[in-house]
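Undergrad: Any chance you can model this:
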Amino acid sequence: MASSSSSWIKWFRENYAAPLESVQQLLRAIYVVIAFCLALFIGALKAVLVGPIAGLLLIIGNIGVILGLFPAHVVWTVYSLIKTKSINAALKLAFLLALPVFFVLWLALSIFGSVLVGVGYGFFTPWVSTFEAFRKDSDKEKFLHSIKDGTWGTIRGSCTVVRDFADICYHSYPLYLKELRESTGDQLHHSIRFAEVPACIVVGLMGLIVDIPLYTAIAVIKSPYMLFKGWQRLLHDLISREGPFLETACIPVAGLAILLWPLVVVGSILLAILSSIFIGLYGAVVVYQERSFKRGVAYVIATVAEFDEYTNDWLYLREGTILPKPRYRKKKASNSSELSVGANSVRRKGSSGSSEAPAMFVPSLAPSRSVREAIQEVKMVQIWEELMMSSEMRGMELVNANILTSSNLSEWLRTKGSSQEIVGLGLSSYALLHSLVFSINSGSAGFLLSNGVELTNLNRPQDRLLDWFFHPVMVLKEQIRVIKLSEDELRFLEKLALFTGNIPSIATLENGCLGPQDALRAAQIQAISRRLVGMTRSISKFPTYRRRYRQVVKVLLSYSLGREGNSGMCTSRSNRSGSSIEIVPADV
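TA: Got it, this is the predicted structure:
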């Protein structure tokens, strides 16, 4: 009886299992198509209702910041160029003559970029949020989030963008100018002869006249190739279920990418035109570096050929270029035939390094990674949250130790923070030091987050801002590990980091250490503290940092006021009862 039932089951599987699987796949495909159409309709409706409000808030806010601070930017920039000692008088004259061009470019590009970002953010964020909602588990959550996500959040996000942009213009840019004014000739000195100033101006203008139209022509001519190559790559992933189409929940989002790919192509053309402006102006820098007008002209011609060759490589077209590519450097930086283009470097075909050019944004058309592989990356928001959480935790410890007071915190919030470096800079340096020491003590090869996630070169976010942060921090971590600080030396380094190297002030922090007796050891620790504070100062200029850090300071101020209030209550009670009450700091 058992053998007959098993044979019947085997016969059923052989004859009906495959058709049933085909039916299930068909039903799943129909479900995906219906979900995609529904998300497209709901996203379009939300974009029409929310997009104008969010876009106008972002455009009006950013343009208001640009125009409102423009007179101050002009004054700050001119004053900083005149006061700095890192460049000579002739180079100051060259910069002052070029400033009107840069100011006009700043107004034109920033206003145009604000309009473009406002329209794109306001109309496409609700769409993307709607498609993202279909990644939820249950159908009820998918429907509710598809209606709710991307509405009020988009409006709040536009206000956040304006706030971060205002912080960059009002806080970060003056900090850069302050560093320029305070830099001395011993740290960085650039000079140029007065006779070379006209050559720099002529080559800069020639770069604008030649590079802008040629870059635009190359980008427009090759845009159809980019359009169809991109569609071919995405459709191949769709058919073979690779890359973003590997997970069923991500298929609607990937389908939206197919529809919006023409906008990516248009954005690449606009970015190529924008990049050509700065690449053309960089010809003046080449004249200054090479001390040669001819090499500056050669740079203007060679960059067009480099751009053509670069786009050919990315779009899998014919290798090389038919355009002339004269040599404009006297010496090559290495044996890899490296050519300098703009502020970055582009390696020729066949070199050991990777090709990268600032000229045009061309999305990778190679087979994309699966969603599961992408999820393994640590997100940039996790790193920001880790830094803020560490600052908040260490700040509470300092409040409990009476190192930070409510008056310090409130004064920093009221002013630009320059008068309270222990709050604006020292606390962040102190927290970063503890994070590095935590990673070292844990035996981590990278940067260990408090939640146990290890940040390494393999899983770090592919973010340009993080490129400026990750490698120097890893070098500093290795330097701290190699010198093997004792407990007293670590306490001394904490003092230096918290008080930003201000030796007279560190006596107020009684943590059981007066500093190492060995002068060489003390100099090593002070050098590490200077690097640590310098990195923190650079991080503080990043977008979104100031907004997030102000929230941390507000939390610490509330905590300090609450602690002082509890202390006052305990003191008054002790006076009435005639006995003293000892208040033990909270264990954070």
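Undergrad: Every contact and neighbour count from this point should use C-alpha atoms.
TA: OK.
Undergrad: Please enumerate the helices of the stretch 101-250 of the chain.
TA: Taking DSSP state H, counting those that start in this stretch as the test, the helices found in the stretch 101-250 of the chain are 139-148, 152-167, 173-182, 197-240.
Undergrad: Now the second one, please; I'll put the structures next to each other:
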Amino acid sequence: MEVPIGFVAKLWSFIYFIPFFLLLLILGIIKATLIGPFAVAIIVIGNSAVIIGLWSAHVVWTYYCVLRTKRFGPVLKIVVLISLPLPLLLWPVVGIGGSLLGGIGYGFFSPLLATFEAAGEDVADKFYPCFIDGYWSTIQRSCTVVEDLADFCFHSYFSFMDELREDLPPDEKPLDVKLSLLPSCMLVVLVAVPFDMALITSIAIWKSPYMLLRGWKRLLEDLIGREGPFLETVCVPFAGIAIILWPLAVVGAVLAASISSFFLGLYSGIIVQQEDSIQMGFAYIISVVSLFDEYVNDLLYLREGSCLPRPKYHRNMRHTLQKKDLRGNNTNDSMNRREGSRNPKLFSHQSRTLKWKIHQYRPIQVWDWLFKSCEVHGKILLREGLISAKDIEEYVVKGHCKKLEIKLPAWSLLHCLQTSAKSNSDGLVICDSDDAELTRINGPRDRVFEWFIGPLLIMKEQLKKLNLEETEETSLKELVMKRKSEKPEDWNGTGFPSDDNIRKAQLQAIIRRLQGIVASLSRIPTFRRRFKNLVKVLYIEALQVTASDGHVGGIVIPRNSDEISVKSKEKSDVVEPISNEELGRYNEGNRV
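TA: Below is the predicted model:
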């Protein structure tokens, strides 16, 4: 949609837009009223059953893992054991209460959002979908929410606790609390909590009128000019509701600041333990207020910095030191340039609209790329014998298989890094068909994906410096899938071309880091749900591979194989098996 230019064009766009928006809003509210109660019932009942059903197992396993862990010292272990009953008792209350609020919000906004999506510019027939879309999809996604929570409670939580029981590395010491510092910690906390809560809450209340007026001004300007969130039809209901409910958002921000100040005050006790100094604890009490004031100023585009004092509360603070990035640039200067590029004072009013025209990858698109890559490479590895039907059977029967869950995604990421390093790309080459690249600029504005993409970009630069030979790249595939990568000696006798142990150690460090990233991602419920669908596709591919070899007896078919086959074929995003021509093109060096 083109942005109207000129007063008359903007006025006509505003007059034309208001009745269109109101009709869609009323229709969306009616649909939300009809389908919302069913979505709330599914989410609340399903999540409550999962939380209550597994609560006793969570209690027993949590205490067992804390007792067996070697990561905590004796004093800290006692403190944790004494403190555990409170969060364990609050978990069902918070979980069920959050499910109720989340179900109400989702049951209302999902049909409303679907109504505006049906009226989007890319939809040819707008009338019928406006009335139909949003009913069945809301029910399906409500069931998905319950499934994701079940995966988290049954798999992810126990995975976290099992990691707590792992042995410490030889060079790492267990965390513990120094008994001699406990009186100092209590003293600092008793001073910090009321002091920080009073000052931070006062700052939030003092600057809340600025937040109210600036927010209204920004939203009204975008409404009249059809810019910013009002540029896309699907975002209009939320932007319109934001204007009405903006005072509540300001009140919520003040309450959030007041609540967070309590925990910021408690953190002063940890500073005393870390620095072994009561003086550093008191310095933190003052410094955190200054940090909060500066954060609010940046958020509201007020004056830079803060007039409040900011004493050092870490002996090894490095925020004043200038560091250099991989290309030798000063990180403080580059950071200032990035921050300056985000400052709206340096750009025209139309720049907010231009941001919406830049192709910004969403988290779901990154997930799609990752699992699509795993699917393509999984089929190739199946045909090459690096993944067997036994591995697929192990995942189907036991619910986990390290070669599939960890090594397959790790190899897909490593292949992407090699491709990106060869192409001298500033980001990650994620699709060859349209030269799509994932960079820090167009990447998702999501903390999880920023944490995920940042290390990958660093490892890509490391691979670029290693300048791998073709024979090394070929052997890496088998090493990742079949060998350990703990020490250089693990690759002895594997046919790896290089005998340089330093080179081996560098590659092994990258592989271990990739496997660690994948292990963390595998605990996200969305990952597990989508990986199940991927395994179904690989299972069908394994059947086809064995059938093409003239026998099917090499695969032990699980009881639910028919169900797997039917469901996998019903998936719209299932890709047909890779043909011999496609496999040949891949082996010739084409990027995936």
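Undergrad: Any chance you could compute the TM-score here?
TA: Counting by TM-score structural alignment, normalised by the length of the first structure, the TM-score of this superposition works out to 0.78. Behind it: 531 aligned residues with a Cα RMSD of 4.0 Å.
Undergrad: before we move on, the earlier item: could the helices of the stretch 101-250 of the first structure be laid out in JSON lines, adding distance to residue 318 of the first structure and mean neighbour count?
TA: Formatted as JSON lines, the entries for those read as follows, by distance: least, Cα to Cα, whole Å; neighbours: other Cα atoms under 10 Å:
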{"stretch": "helix 139-148", "distance to residue 318 of the first structure": "45", "mean neighbour count": "16"}
{"stretch": "helix 152-167", "distance to residue 318 of the first structure": "41", "mean neighbour count": "19"}
{"stretch": "helix 173-182", "distance to residue 318 of the first structure": "43", "mean neighbour count": "16"}
{"stretch": "helix 197-240", "distance to residue 318 of the first structure": "12", "mean neighbour count": "18"}
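Undergrad: Pipe those into TSV and attach distance to residue 400 of the first structure per row.
TA: Supplementary listing: these in TSV, determined by distance: least, Cα to Cα, whole Å:
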stretch	distance to residue 400 of the first structure
helix 139-148	42
helix 152-167	30
helix 173-182	31
helix 197-240	56
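Undergrad: what does residue 409 of the first structure align to in the second structure?
TA: Residue 409 of the first structure is assigned residue 392 in the second structure as its aligned equivalent, the criterion being TM-score structural alignment.
Undergrad: Neighbours of that match, how many?
TA: Here the neighbour count serves as a burial measure; for residue 392 of the second structure (other Cα atoms under 10 Å) it reads 23.
Undergrad: what lines up against residue 39 of the first structure once you look at the second structure?
TA: When the second structure is aligned by TM-score structural alignment, residue 39 of the first structure is paired with residue 24.
Undergrad: Enumerate every residue touching that match.
TA: Applying Cα atoms under 8 Å, 6 or more residues apart in numbering, one finds that residue 24 of the second structure lies in contact with 115-116.
Undergrad: so residue 438 of the second structure sits right up against residue 428, yeah?
TA: Yes - with contact taken as Cα atoms under 8 Å, residue 438 of the second structure and residue 428 are classed as touching, separated by 5.0 Å.
Undergrad: which of these two has more neighbours?
TA: With other Cα under 10 Å as the criterion, residue 438 of the second structure and residue 428 differ in neighbour count, and residue 428 comes out ahead with 24 against 21.
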